[in-house]
Structures are given as structure tokens and as C-alpha cells.
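In: the following block contains a protein sequence and its predicted model.
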Amino acid sequence: MLTHAIDQGVLVISFHGEIGISDRAAVALETERLVRTCSPHCVVVELAESAVSPAGVSLVLRAHRLCGQWGMPLAVVTSAPEAQQLVAANAGSAGPLVFATVAQAVRGLSRGQELAS
């Protein structure tokens, strides 16, 4: 359901497989633990097509709020149009940036970090 990698200060968390409401709390706690213990500069959440569900989108938005509280930029990666629409519809105007690939998300966040410096 959740895998992660760290590359040059970027934490990439991948949600994959079917994530149900009953799984959401455990996955959310693991996501928070990773963000807290890895101390990344920014976070990329990859939502695989198999993880697109109300619970999967809820996890993405929860991670976005968590990172926002800690002043850490977050981007979402998904190729599923349904997920892109759900994230945008539920996040409001301050929602996360959505990209098609992890590489694009890392570049996008890196540019944002450079502009903030």
C-alpha cells in the first residue's frame, strides 16, 4: 500500500494497491512517521491508479495539510485523470501541485525552493 524513497532531500511516498477506509488510519500514521523521521526538504506523493479512491485522495490531502503545517512543500503525482480531478475538487485553491511524473514533481518543487531562497 505504501512505499517510499529519499533522493537528495526529497521524500517520495507512493500509495499503490487498493486503499480502503479501514486502511486509511494506518497509512496516514505511516506517512506522518516518514515525514517526521526523514526530515525531507519537500515531499512528493505518488498516487497510483490502483490507489485512486476516496480513501486514497483523503490520504493525499491529509499529507498536504501535514506538510503545510510544517512549512514543507508537497506535490502529487498521478496519471489518473480521475485522481487529478478529485484532488483539485477537494483541495480548494491552496491545493497541492499535481504532476504526471515524479521527475516533473521534483523539478517543480526544486524550482519553488529556489524561488523561496
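Out: Good, I have the coordinates. Residues are numbered from 1 along each chain as shown.

In: make it CA atoms for all contacts and neighbour counts henceforth
Out: Will do.

In: what residues of stretch 109-117 count as buried?
Out: The neighbour-count check on stretch 109-117 (16 or more other C-alpha atoms under 10 Å) flags Leu109, Ser110 as buried.

In: and it, how far out from the chain middle?
Out: Remark: stretch 109-117 is offset 18 Å from the chain centroid, using C-alpha atoms, centre = their mean, to the nearest Å.

In: in this protein, where's the longest helix?
Out: In the chain, assigned by DSSP state H, the helix with the most residues is helix 21-38.

In: for it, name the packing helices and strands.
Out: Judged by 3 or more C-alpha pairs under 8 Å, 6 or more residues apart in numbering; DSSP states H and E, helix 21-38 is in contact with strand 10-15, helix 54-69.

In: here comes the other one, which I'd like you to weigh against the first:
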Amino acid sequence: MEPSRITLSSDANASLPQFDEARRFVGLRAGRLGSLFEVLGQCINDHGIPLERAIGVASTHAADALKLPRKGRLQVGSDADLLVLAEDEWATDEVWAMGRRVYRRG
């Protein structure tokens, strides 16, 4: 598969299916907001995927797959959405949307 077609995204607390040992559907549970960052960390730390490649999978690639040309990149004409991660952990320090900070940890 062409690497630019691989995406990683989160519905941030969407419903996730649960299955039993026989792989039969048994119900739904709420997704966790931090799961996207955990998977990014696993890609980088456990599988040796370079940070810049893993970030693209969760930003530019996902935006392109969803046909959102103003999302997933920092460039003139884009929406200026930005996620700032803590330096020493996979946790969100800040979230910027449309050029405005909408969340700051602490």
C-alpha cells in the first residue's frame, strides 16, 4: 500500500464495538480521547516509525482522505489548527483551532 494512503484518526469518545472470544458483537463502549496519542506513541516508540512520518498519518493523510484541503497542514490558506504535545509524554498541552487557542493544560 502507498504510505500516503495510510491514515490514523479518532472520533474522540465515539462508540467502539466490543466482541467476545468468538468474535461476536456484544456491545458498545465509549472511546477514549487519548487513544490516538497512545497509538502514535506505539508507532514511534515500539515500531520505529519516524515522528514526522507518524504525525503525517494522523494529520495530512487523514485530512486528504476526508477531502479537507484546509486541514492537516500548516501553510498559508489553511485553518491554523494545531495540537501541541507535551515534550516528555504523549499528552496534549495546547489545542489551537482557526488560529485561536481553545485549550491549555493546567
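Out: In hand now; what should we look at? Remember, predicted model here, so these are calculated numbers, not experimental data.

In: just the TM-score for the two chains, thanks.
Out: Here the TM-score for the pair of chains, by TM-score structural alignment, normalised by the length of structure 2, is 0.33; 55 aligned residues with a C-alpha RMSD of 3.8 Å.

In: ok so, going back, contacting residues around the longest helix of structure 1?
Out: Identification of contacts with helix 21-38 of structure 1 by C-alpha atoms under 8 Å, 6 or more residues apart in numbering yields Met1, Leu2, Leu11, Ile13, Val43, Ala55, Gly56, Leu59, Arg62, Ala63, Leu66, Cys67.

In: and the fourth one, what does it touch?
Out: It refers to Ile13 of structure 1. Ile13 of structure 1 neighbours (C-alpha under 8 Å, 6+ apart): Leu2, Thr3, His4, Ala5, Thr31, Val43, Val44, Val45, Glu46.

In: buried among those residues? Need that as a selection in PyMOL.
Out: A single PyMOL command selects the buried members of the contacts of Ile13 of structure 1 (16+ other C-alpha under 10 Å):
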select buried, resi 2+31+43+44+45+46
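
In: closest to Gln113 of structure 1 among the contacts of Ile13 of structure 1?
Out: Of all the contacts of Ile13 of structure 1, Val43 has the smallest distance to Gln113 of structure 1: 12.0 Å, by C-alpha to C-alpha.

In: the closest one and Ile6 touch, don't they?
Out: No. With contacts counted by C-alpha atoms under 8 Å, Val43 of structure 1 stays clear of Ile6, the gap being 9.3 Å.

In: what touches both of the two?
Out: With C-alpha under 8 Å, 6+ apart as the test, Val43 of structure 1 and Ile6 both reach Val12.

In: you'd agree Gln84 of structure 1 is up against Asn90?
Out: No. With contact defined as C-alpha under 8 Å, Gln84 of structure 1 does not count as touching Asn90 (10.1 Å).

In: neighbour count for those two, which is higher?
Out: Gln84 (20 against 12; other C-alpha atoms under 10 Å).

In: in stretch 59-71 of structure 1, which residues are buried?
Out: Leu59, Val60, Leu61, Arg62, Ala63, His64, Arg65, Leu66, Cys67.

In: farthest-apart pair in these, please.
Out: Across the buried residues of stretch 59-71 of structure 1 (C-alpha to C-alpha), the longest gap, 12.2 Å, separates Leu59 and Cys67.
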